[in-house]
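> can you look at this prediction? I've put the sequence above it.
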Amino acid sequence: MEGCKNKLINLEDFILKQNDKESALISVLHYAQNQFGYINKDVQRFIAEKLEIPESKVYGVVSFYSYFTTEPKGKNIINVCTGTACFVRGAGDILNEFKKELNIHEGETTKDNLFTLDTLRCIGACGLAPVVTINNKIYGKVKPEDIKSMLKEYRE
């Protein structure tokens, strides 16, 4: 609980340093996401109060941008690129293999909070397609049979 209180104090300090509260929302949300790992309703309410804007505006921005999340993520964030180049080279099969191995669907986190599985539209590494990122580390030319060893690396 103390850690959460400190994060809110840090967030409030960050908000107070903003020159223009009207245009600070995106910056504040990025800061909050980095502090908490996600932006739940209480944090959204806090931001709205401190920026003196409606909660609905904060929620609207959080729900519009896929970068922001309202749910906690796992320790390891897996993103399967589903852009055109990756998709035609088998990203669907790779995504299905992750789902099978982790027993979750995209947007979900494993019960042990070790992995969250998500998809991205394109990361700009089409020459390496199909591409997977785990905690921003890029894996290229991934095959379904690579998934078990990739996961093993992060379970250890």
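Here it is on my side, so go on. All of these numbers come straight from a predicted model, not from anything done at the bench.
> going by C-alpha atoms from here, please, whenever you check contacts or count neighbours.
Will do.
> okay, now the nearest residue to residue 54 once chain neighbours are set aside: neighbour count?
Nearest residue to residue 54, sequence neighbours excluded (C-alpha to C-alpha, 6 or more residues apart in numbering): residue 48, at 5.8 Å. Counted with other C-alpha atoms under 10 Å, the neighbours of residue 48 add up to 18.
> contacts for the helix or strand hosting residue 48 next, please.
Residue 48 belongs to helix 41-51 when assigned by DSSP states H and E. Applying C-alpha atoms under 8 Å, 6 or more residues apart in numbering, the external contacts of helix 41-51 come out as 12, 15, 21-22, 25, 28, 32, 54-55, 57-59, 70.
> can I assume residue 112 sits in a helix?
No: going by DSSP: H, G, I helix; E, B strand; the rest coil, the assignment for residue 112 is coil, not a helix.
> just give the nearest non-adjacent residue to residue 78, would you?
Nearest residue to residue 78, sequence neighbours excluded (C-alpha to C-alpha, 6+ apart): residue 134, at 4.5 Å.
> what distance do you get for the one you found to residue 54?
35 Å (C-alpha to C-alpha, to the nearest Å).
> neighbour count winner among these two?
In this view residue 134 and residue 54 are compared by other C-alpha under 10 Å, and residue 134 has more residues nearby, 18 against 14.
> who's in contact with the residue lying closest to residue 144 once chain neighbours are set aside?
Distances taken as C-alpha to C-alpha, 6+ apart place residue 94 nearest to residue 144, at 5.0 Å, with adjacent residues excluded. For residue 94, the contact set (C-alpha under 8 Å, 6+ apart) comprises 80, 142, 143, 144, 147.
> ok, second structure coming up, stack it against the first:
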Amino acid sequence: MSIFFELGQRPDEPGPPISGPASYPEDVTARLSADAEKIIARYPHPRSALLPLLHLVQSEDGCLTNAGIAFCAKQLGLTNAEVTAVATFYTMYRRTPTGDYLVGVCTNTLCAIMGGDAILDSLQDHLGVHAGGTTEDGRVTLEHIECNAACDYAPVVMVNWEFFDNQTPASARELVDGLRAGSPPEPTRGAPLCTFRETARTLAGLPDPRSGGDRIGDATLAGLRVARERGMTAPDPDAAVGSDGGAPDDQKAAAEATQDAPAPAPSATVPPEPNTAETNPDATDSHT
């Protein structure tokens, strides 16, 4: 039996070469240079500032251009080839103009199981673009993402890296309709939405005037609650080592006391219903 793998970039990957003008106008160069000076000053070695500087020039054009590559190279004493090698490694640096809102749909394992593929298909039909494309009005760029690092709220859609949790095809369509109408909805968590270019300045490390970035979702804390209920604590870095030179003996005893406890059963309903056996072991499950 033979297995054939077709290698190469995905159709939705931003694959075109970086293009655009070779340099910025003098006034743009002066403005970006002032920002770059603040960013570079944070690092002991100037070249360490390359990633934030790429975000900075991306905030100017909505994507990377030849002018942005040349600017970063000159600021850091690198060659254009060195900057390009880094810039083309990361998908967060766009090679084609990006809309005001970059909508990323996660289709990795958990989000896919929970409906991420259906959301992506629905948005492609609704917006009339494939993943990687931008709507004709320039408002929305649709992106396929391998993981949004938010499995506790799957399926998740991100807009300019802000979370919209527990999405459905219908809610995702309403979301992009609001973006295109100029009425961006409030993220489930995090700060209010801003444009892609404004987000790029924040990612460059420049001040973010928005508030509300410290909201933590309830599901994110579920593991912490379980740990507290079981009396688990983080190891004390100053604690004495155990008799065998490893972890302290009392920590080993605590681990042995809990390791045989059954793990919580996977949720049978999404989201889990309160006062059922899956959320409260003392309750009688009405579904059985």
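Cool, the structure landed. Bear in mind the structure is a predicted one, so any value in this text is a computation, not a measurement.
> now the TM-score, please.
Aligned and superposed, the two chains score 0.84 in TM-score terms (TM-score structural alignment, normalised by the length of the first structure); 154 aligned residues with a C-alpha RMSD of 2.2 Å.
> related to what we said a few turns ago, of the contacts of helix 41-51 of the first structure, buried ones?
Buried residues within these, counting neighbours by 16 or more other C-alpha atoms under 10 Å: 12, 15, 25, 28, 32, 55, 58, 59, 70.
> the third one maps to what in the second structure?
Alignment note (TM-score structural alignment): residue 25 of the first structure maps to residue 50 of the second structure.
> again with the last one
Counting by TM-score structural alignment, residue 70 of the first structure lines up with residue 95 in the second structure.
> now its match: how far from residue 88 of the second structure?
Separation of residue 95 of the second structure from residue 88 of the second structure (C-alpha to C-alpha): 8 Å.
> for residue 4 of the first structure, which non-adjacent residue is spatially closest?
Spatially, and ignoring its direct neighbours in sequence, residue 4 of the first structure is nearest to residue 36 (8.0 Å; C-alpha to C-alpha, 6+ apart).
> and the closest residue to residue 129 of the first structure other than its chain neighbours, which helix or strand is it part of?
In space, residue 129 of the first structure comes closest to residue 86 once its chain neighbours are excluded; the distance is 4.7 Å by C-alpha to C-alpha, 6+ apart. Per DSSP H and E, residue 86 of the first structure falls inside helix 84-88.
> mean per-residue distance, that helix versus the second structure.
Once fitted to the second structure, helix 84-88 of the first structure is off its aligned match by 0.9 Å on average (mean C-alpha distance after the TM-score superposition for the first structure).
> still on that earlier bit, how about the residue nearest to residue 144 of the first structure, what's its partner in the second structure?
Under the alignment (TM-score structural alignment), residue 94 of the first structure pairs with residue 119 of the second structure.
> what is the neighbour count of the aligned partner of the residue nearest to residue 4 of the first structure in the second structure?
By TM-score structural alignment, residue 36 of the first structure lines up with residue 61 in the second structure. Residues near residue 61 of the second structure, counting by other C-alpha under 10 Å, number 16.
> which element follows the longest helix along the first structure toward the C-terminus?
In the first structure, assigned by DSSP state H, the helix with the most residues is helix 2-16. Proceeding N to C from helix 2-16 of the first structure, the next assigned helix or strand is helix 25-36, under DSSP H and E.
> just checking, what packs against that next one?
Contact analysis of helix 25-36 of the first structure by 3 or more C-alpha pairs under 8 Å, 6 or more residues apart in numbering; DSSP states H and E lists helix 2-16, helix 41-51, helix 55-64 as its packing neighbours.
> point out the most buried one among those.
Highest mean neighbour count of these: helix 41-51, a mean of 17 (counted as mean count of other C-alpha atoms under 10 Å).
> mean distance of it to its aligned residues in the second structure, please.
Helix 41-51 of the first structure differs from its equivalent in the second structure by a mean of 2.0 Å after superposition (mean C-alpha distance after the TM-score superposition for the first structure).
> what angle separates that helix from helix 2-16?
If you take axes from the mean of the first three to the mean of the last three C-alpha atoms, to 10 degrees, helix 41-51 of the first structure sits at 30 degrees to helix 2-16.
> from residue 109 of the first structure, how far off is the residue lying farthest from the centre of the first structure?
When each C-alpha in the first structure is compared with the mean C-alpha position (C-alpha atoms, centre = their mean), residue 19 comes out farthest, at 27.6 Å. Using C-alpha to C-alpha, one obtains 37 Å as the distance from residue 19 of the first structure to residue 109 of the first structure.
> pretty sure residue 49 of the second structure is touching residue 39, no?
Yes: Residue 49 of the second structure is within contact range of residue 39, at 6.8 Å (criterion: C-alpha atoms under 8 Å).
> picking up where we left off before, so which of the contacts of helix 41-51 of the first structure comes closest to residue 129 of the first structure?
Top of the list for closeness to residue 129 of the first structure, among these and by C-alpha to C-alpha, is residue 70 at 29.7 Å.
> would you confirm that that closest one contacts residue 32?
No: look at residue 70 of the first structure against residue 32 with C-alpha under 8 Å: they stay out of range, at 11.1 Å.
> got any residues that touch both of the two?
Joint contacts of residue 70 of the first structure and residue 32 (C-alpha under 8 Å, 6+ apart) are 38, 39.
> please pull up the equivalent of residue 144 of the first structure in the second structure.
Correspondence of residue 144 of the first structure to the second structure, assessed by TM-score structural alignment: residue 169.
> one more: residue 112 of the first structure?
In the second structure, residue 112 of the first structure lines up with residue 137, judged by TM-score structural alignment.
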